[in-house]
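Colleague: Quick one: sequence plus predicted model below, questions after.
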Amino acid sequence: MEEKKFDFNSLIGFVLLGAIMIWWMYTNQPTPEELAAEKKAKTEQVQKENEAITIQNGENTTEIAIQATDSLSIAKAQAQLGAFAYSATLADAETVLENDVLKLTISNKGGQIKEALLKKHVTYDSLPLYMIKDNNASFNIHFNTSDNRTLNTQDLFFEPSFSKDGENQVLSMKLKVSSSQYLEYRYVIKPGEYMVDFNLRSQGLNQYINGNQPITLDWNLDAYSHEKSIRYENQQTETYFEKGDEDIDYLSVGKEDDTEESDVNWVAYKQHFFSTILITDEAFKTAKLTSSTLSIDEEVDTTFTKAFTLKAPLALEGGELNYNMNWYIGPNDYEILKQYDRNIKAVVNLGWGIFGFLNRYLFIPVFNFLQGFIGNYGLIIILMTIVVRIIMSPLVYKSYVSSAKMKVLKPEMEEINNRLPGKENAMKRQQETMALQSKAGVSPLSGCIPALLQMPVFFALFKFFPANIDLRQKQFLWADDLSSYDSVFELPFHIPMYGSHISLFPILASVAIFFYMKMSQSQQMNMQQPTQEGMPDMQKMMKMMMYLSPIMMLIFFNMYASSLSLYYFVSNLLTITIMLIIKHYIIDEEKIHAKIQENKKKPKKEGKFRKRLNEAMKQAQEQQEKQKKKK
């Protein structure tokens, strides 16, 4: 057989052919622009192929345009969400509704408010004031489907549709099964309003929602801290709600509280100066409310004050949901809140009964009048204090006149006390003392009643100043915020109940109240009858109060609103001044003495109450004498 030899010429040919092929491939490769165009064409082809994917749900077939590029994810969405699978194909985006006071950011996910910014207010450290931000709130409807799925709207994506109705901005958020079958949240924001219309309704979902299982609304909020003192802010932060016919109630401001109520018209997560309120035209049949304190530690830089929750079952009408609601997200301004015919002004705690009456119909109008032409809120407080003291000065005068009368009678009452000593004469001693006072036309109660009449004013203003948002972040002298404490010195340590700072207005108020109590003690000692055997020593009790009241003021008001301490400081100064003027320039003790002597000479008609009292004392004395004889 002939032996094959290596063909060198063939090798050279193969090498040349390979070189030519490599050169041709290199010179004919596509440019980057051509590659991008090819990739775009392929993507568009995939989208076209998937546009007509049909979602099967029982006997109903709905053709929906979806933006998925992965048929596996579509199948997974169908398995998890059933008829609501369209939700899984939507993007997570946001829509902004805003006017000149409020900015709301609504998320496609859950169709709920993701951010709520109050544009005309800032935090105590001048940061934007958000009521809702960074997932501190959630609004969710929990329901079961007819094919035994459990869904939460906060996990599903809504389709937004923005429009305008005149000057109103309207946002419709729909959780769709089809174009005619959906759950809708409809928001309407109006110019200059903190109140937002909110409609919750469904259409064509009666065949998809299981009406035999509860449909529950869950609304949760962790309240941001906006003020300087988190402890003081917590004392003003609580859940308010209206049930039945304008019956206002609230949860405790303590660490934890909960309740379950019926026929609830609105629920307010009320903070010190701002509230988030959910109002419904059709009352929730039941509502479970909880409130818990997240932090009260002044030493820790905390974000939240309290955590609020609401759970309320929603009722179906003809198999559909239909609730007309409102959101109020704004300041606790009494003048703003009273404009709405839903009684939400009750979240401004002006006190109950006579205290609230005085605030609503006396102090708020006076404050608003002064505010109309005076820009310095410290001066407004001082002028308001002067007005109150002038109004109350007749009561101070009445009290001082009674004190002077009792002072004149005191020697005669001491004579009776010395003439009838011992427990066995206690009844007779009291009877003669009362007879003397009756002849002279003097009553110990005439000095107490004016003091009691001033108490409603004291407690009304105790509620008025801390609740007044107009004082928030208003400066006066060294106080940079009249709604908070006026620190003049920061302590390097924390004192329980007092804090880690020193406020000056409470110190001044404590000094003023000490001197006021000292003068009042002297006045009361004139009115006090001689201490009788077996009776408590009122003088010692008054001395104890004289020292205790300023100390309590100093400790507890160190964290309170500086406007309140300023009021008490000025009020006590004015009262001391009025008392000195009455004592030295108005009251003449010699004339009072002469008048009493004239009264004693005149026949005194005994009143029915005095007559009955004397008869009762006489009977008691006779009974006492009988018991002595038996012994």
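Modeller: Arrived safely, thanks for sending.
Colleague: hey, let's count contacts and neighbours off CA atoms from now on
Modeller: OK.
Colleague: Scan this protein for its longest strand.
Modeller: The longest strand of the chain (DSSP state E) is strand 274-293.
Colleague: Quick check: buried residues in that one?
Modeller: Judged by neighbour count using 16 or more other CA atoms under 10 Å, the buried positions of strand 274-293 are 274-280, 282-284, 286-293.
Colleague: One more: stretch 189-207?
Modeller: Applying 16+ other CA under 10 Å to stretch 189-207 flags 189-190, 193-199, 201-203, 205-206 as buried.
Colleague: What's the end-to-end length of that stretch?
Modeller: 32 Å (CA to CA, to the nearest Å).
Colleague: Can you give the contact residues for it?
Modeller: By CA atoms under 8 Å, 6 or more residues apart in numbering, the residues outside stretch 189-207 that reach it are 97-102, 146, 167-170, 180-188, 318-330.
Colleague: Ok, stretch 444-459 next?
Modeller: Contacts of stretch 444-459 (CA under 8 Å, 6+ apart): 354-355, 358, 392, 395-396, 398-400, 402-403, 406, 527-528.
Colleague: what about versus this one:
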Amino acid sequence: MRSHSPISLCPLATPLRNNPAPEDQRNVIIATILVAVIMFAWMFWFSPPPQQQQTAAPDDTTQQTEPPSAEADTAPADSPADTGEFPTAEAPGEAPQDQPEVSDQAAQPEAPEPDSVTAAALGGTAREIVVETDLYTAVFSTKGGTLQRFTLKEYKQFNQKDPVQIVDTTAGGTLSLSFTTPTRRRVDTRTLYFSASTEADTVRVEDESRTLAFEAQLGDGTLRQSYTFHPDDYDLGLAIEQERPRSFLTSDGYELTWHGGMPYSEGGEESELRYTGLYARNGGQIRSLTLSGEDQNEKRVDGDVSWMAVKNKYFTAALMPDRPETARGGVLSGSKEGRVSSEAAFKNLTGRIQMPLPREASHVDEFHLYAGPIDYYNLSAYGRNLYGMVDYGWDWFEWLTKPLAKYLYIPMLTYLGGGLPETTVASLGLPAWLAAGIPYGIVVILMAIIIKTLVYPLTKSSYRSMAKMRELQPKMQEIKDKYDDEPEKQQEEMMKLYRETGVNPIGGCLPMFLQYPILISLYQFIPKSIQLRQKSFLWAADLSAPDVILQLPFTIPFYGDYV
């Protein structure tokens, strides 16, 4: 009888451990470092080359209209006014092109020659009218009937002393109408004098809305601009009323123009330059002009314009027609210009919304102007995707960063840090401290805990997979030793072992990679959050800014020059 040798049974595998072993922790650290090195190398080699800073303002690409002579009233039909083109002319005092000058003062509009349309509005005395609300101070001028300054009371600049300024105070007026008259004069309303609806120098907005109107006589017609202010609201109403518009407008209609970029308020000029831009929503798409890769550019949009906005990192001014479908299009233009007071460039931005010639003898175009912080709930109240101008970070992560920001980060910062409405707290019987809010630093910690909880299944899966691989190490080594000279057979046996044990060889790495978009979304959102701006916690003076402990002598792409 043939004897059989006893079969030696393999010892039972040790129970899987959820806690990582030291060697697993070492592998995780090595993998993280390698991923970081690859990402920084990729961004360094494939990022666009940095633009050289300008020490002089580039040539102005905006056409300047040379006022025609008195004989222009009888200009022939093929004159430039009929074709929509205007000859360019050097502004008085403009430096020759071979000797460019740098100035802190923006180019001022040139008044047209007086004629039967403009003569009555070209003379007058400029008077400033101050509008005071609890949220802002706005200064208007009867010259141009335009906004000169818009100062936010609840927000300070980086020095935490001076209030934030929304408009470019060097532009000679922020809002204006531009149009061509039937007498072929090109008019910028910043050069006209308007009469105001009030003799007071200060208008206070307290319990109810107030309206400030500016009126100018243009030939047989009247142009009236009315601004409506609301208490406790950053929204302004703008009504442009035209009486007998055909007496001072041609078939081209008019352009409502925003002049100037957003003034610096955060102290870091390079950062300001990166975040400042001009945006518009047209046909459901958001168009942008940020000058990130060029010194000057212009973009045109055709058809409806839902809104047009200029923004920096934390603040915006957005102009919205009440009837977007009536707009004929828009133009976004800008250039980087040097400034005497700074070596860094400044973005000179101009946005135009083109409006048609009214058919009626009396017509009103109504707009909304939002001038304030980039607050999600303030902007979303308009229902026009205004918050879409915010950059959520790298485009390939936006599918995840957008919903996390909208449905997790922003609500937590708004309602936990800023506090719930008192009526909500009272009606639900919640603790009173929820109305006052909790420190923003605690909110950020809670956000980190929630994110860690969300990615815990991925972390656990990664550790379990690494634990399984560790249990297979002896068998894998046996296969390597047995088929050392047969690579194909060795690979075949390895795959067979993986199938039999249900182990995925990349199961330890893939879950870790899936966590990175979530962590990056938090990293991208915090520096742009208006709620965290200038909020301190423990030793950190500003939760939205890096806590710099070491200034580097070089700059790391997409990171900075600090540790």
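Modeller: Thanks, I have the structure now. Predicted model, so just to flag it, every value in this text is computed and none were measured.
Colleague: related to what we said a few turns ago, which ones among the buried residues of stretch 189-207 of the first structure lie within strands?
Modeller: Per DSSP E, those map to strands at 189, 195, 196, 197, 198, 199, 201, 202, 203.
Colleague: Show me which pair in those residues is furthest apart.
Modeller: Maximum pairwise distance among these (CA to CA): 25.6 Å, between 195 and 203.
Colleague: Out of the contacts of stretch 444-459 of the first structure, which end up buried?
Modeller: For these, buried by 16+ other CA under 10 Å: 355, 358, 392, 395-396, 398-400, 402-403, 406, 527-528.
Colleague: with the residues you listed in mind, which one is nearest to residue 600 of the first structure?
Modeller: residue 406 (14.0 Å).
Colleague: ok, that closest one touching residue 440?
Modeller: No. Contact criterion CA atoms under 8 Å: residue 406 of the first structure and residue 440 do not qualify, at 9.8 Å.
Colleague: tell me the angle the longest strand of the first structure makes with strand 195-203.
Modeller: 70 degrees (axes from the mean of the first three to the mean of the last three CA atoms, to 10 degrees).
Colleague: can you pull out the helices in the second structure?
Modeller: 22-46, 80-83, 269-275, 376-380, 398-404, 410-411, 422-428, 433-436, 440-482, 487-501, 510-525 (DSSP state H).
Colleague: Turn those into TSV, including distance to residue 74 of the second structure.
Modeller: Shown next, in TSV, are the helices of the second structure (distance: least, CA to CA, whole Å):
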stretch	distance to residue 74 of the second structure
helix 22-46	59
helix 80-83	12
helix 269-275	47
helix 376-380	49
helix 398-404	58
helix 410-411	61
helix 422-428	68
helix 433-436	69
helix 440-482	68
helix 487-501	90
helix 510-525	60
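Colleague: So which of those is nearest residue 188 of the second structure?
Modeller: That would be helix 80-83 among the helices of the second structure, by CA to CA, at 15.3 Å.
Colleague: so what corresponds to residue 111 of the first structure in the second structure?
Modeller: Using TM-score structural alignment, the partner of residue 111 of the first structure in the second structure is residue 145.
Colleague: what about its match, neighbour count?
Modeller: 32 (other CA atoms under 10 Å).
Colleague: How about the contacts made by it?
Modeller: 189, 190, 193, 194, 196, 214, 215, 225.
Colleague: how close does the third one sit to residue 452 of the second structure?
Modeller: When CA to CA is the yardstick, residue 193 of the second structure and residue 452 of the second structure sit 61 Å from each other.
Colleague: Looking at the two, which one has more neighbours?
Modeller: residue 193 (24 against 16).
Colleague: out of the contacts of stretch 444-459 of the first structure, who's nearest residue 369 of the first structure?
Modeller: residue 358 (15.5 Å).
Colleague: Now do the same for the closest one: its match in the second structure.
Modeller: By TM-score structural alignment, residue 358 of the first structure lines up with residue 404.
Colleague: And residue 156 of the first structure, by the same measure?
Modeller: Under the alignment (TM-score structural alignment), residue 156 of the first structure maps onto residue 192.
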